[in-house]
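S.K.: Predicted model and sequence follow; I will ask about them next.
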Amino acid sequence: MWEYAAASFRLVAGLKPPLEALAARLRLTVERSWEDLGAVDVAMFRIQRVDFALSRLEGGVEPSTFVWVSRSEPDADAALEILLGALGIGLDALTFRGDMETGFERFDGSSR
């Protein structure tokens, strides 16, 4: 499913908590899929009319759970706030934030 849906999402952030814990908090099912870099675990869902996906690349260098938002969502920051509120976590749970156009900022102050 992720192979088909991935083109509809854009990466906006990384979260410190593991995918399994976040999925359990939202009562989501995690599915195994594949992408160019290998196996990926993904949970896709909707909150307040915003489509999200959480993913974790198996064996990935970055331990973060990746946060994806629908490309049709105009305000990624507002969407991220909705997600963090639903999860009951704050900005301190982020490892990075940004997008492909503006770049990603790590929360240790460096950029990617």
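M.R.: Arrived safely. Residues are numbered from 1 along each chain as shown.

S.K.: hey, let's count contacts and neighbours off CA atoms from now on
M.R.: Noted.

S.K.: residues of the longest helix seen in the chain that come out buried?
M.R.: Counting by DSSP state H, the longest helix found in the chain is helix 76-87. By neighbour count on 16 or more other Cα atoms under 10 Å, the buried set for helix 76-87 is A76, A79, L80, L83, L84.

S.K.: and the comparison structure, right after this:
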Amino acid sequence: MSGNTPTGDTGQQSLAWEPVTVPGPEPDWRPAPEYQLNPNPTQQYGIWDSIALIHRPIGVLPPPLKAYAARLVLEVEQSWEDRGRVDAASFRLGGYFLVLSQFPDLPDTGVTIWLDRRHTDTEAALARLVRTMDIPADHARDTTWSPHPATQHEPPPPPPSRRPRFLRIRRK
């Protein structure tokens, strides 16, 4: 087997990898997060991009993110997107999967609230969040206040599923 060899005489196999030499980058390659006019064949995205794709923005809270993270005892993670660094905290509250995010380097930007796209009851998720944080509901603004470019092109949420109603009718 190329790349590793069994070692030891205890009857159990362990693997020891053979060393591999990986050449450095080509001289004209720039860092992978630089997307435009870069001869580097890879484009690196932050973990934030992966999270944002499966969530949709549902509201914006006044800054700072750290205050909400402290209230809910959340870890804040750092990533980036086209507009710069992004601080984000992902968590589950009741049955809802949520993320709070903020651009720490852009002054006076709010904290965007993101809801997993599988959830359809936006109002209930938002109400549960502000109730748990013990802040007035009118502190949550609509997504037009969000600095994230994704909020400008967000389609409306899907309608609630009719499947449960159909199944109730069929059972009768």
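M.R.: The structure has been received and is ready for your questions. The shown structure was predicted, so the numbers you read here are calculated from the model rather than taken from an experiment.

S.K.: follow-up on the earlier one: for the buried residues of helix 76-87 of the first structure, which one is nearest E31 of the first structure?
M.R.: Taking Cα to Cα as the measure, E31 of the first structure lies nearest L83 of the buried residues of helix 76-87 of the first structure, at 19.4 Å.

S.K.: Identify the residue of the second structure aligned to the closest one.
M.R.: Counting by TM-score structural alignment, L83 of the first structure lines up with L129 in the second structure.

S.K.: Excluding covalently adjacent residues, which one is nearest to that match?
M.R.: Sequence neighbours aside, L93 is the residue nearest to L129 of the second structure in space, at 7.4 Å (criterion: Cα to Cα, 6 or more residues apart in numbering).

S.K.: can you give me the angle the strand ranked longest in the second structure makes with helix 122-133?
M.R.: What stands out as the longest strand in the second structure, according to DSSP state E, is strand 84-93. Relative orientation of strand 84-93 of the second structure and helix 122-133, computed by axes from the mean of the first three to the mean of the last three Cα atoms, to 10 degrees: 90 degrees.

S.K.: tell me, strand 84-93 of the second structure lands on which residues of the first structure?
M.R.: The aligned range for strand 84-93 of the second structure is 38-47, by TM-score structural alignment.

S.K.: The matching stretch vs the second structure, average distance?
M.R.: Superposing on the second structure places stretch 38-47 of the first structure at an average distance of 0.4 Å from its equivalents, by mean Cα distance after the TM-score superposition for the first structure.

S.K.: contacting residues around that stretch?
M.R.: 2, 23, 28-34, 51-58, 82-83 (Cα atoms under 8 Å, 6 or more residues apart in numbering).

S.K.: Using neighbour counts, trim these to the buried set.
M.R.: Among those, those classed as buried by 16+ other Cα under 10 Å are W2, A23, V30, D51, F52, A53, L54, S55, R56, L57, L83.

S.K.: Which residue in the second structure aligns with R27 of the first structure?
M.R.: Match for R27 of the first structure (TM-score structural alignment): V73.
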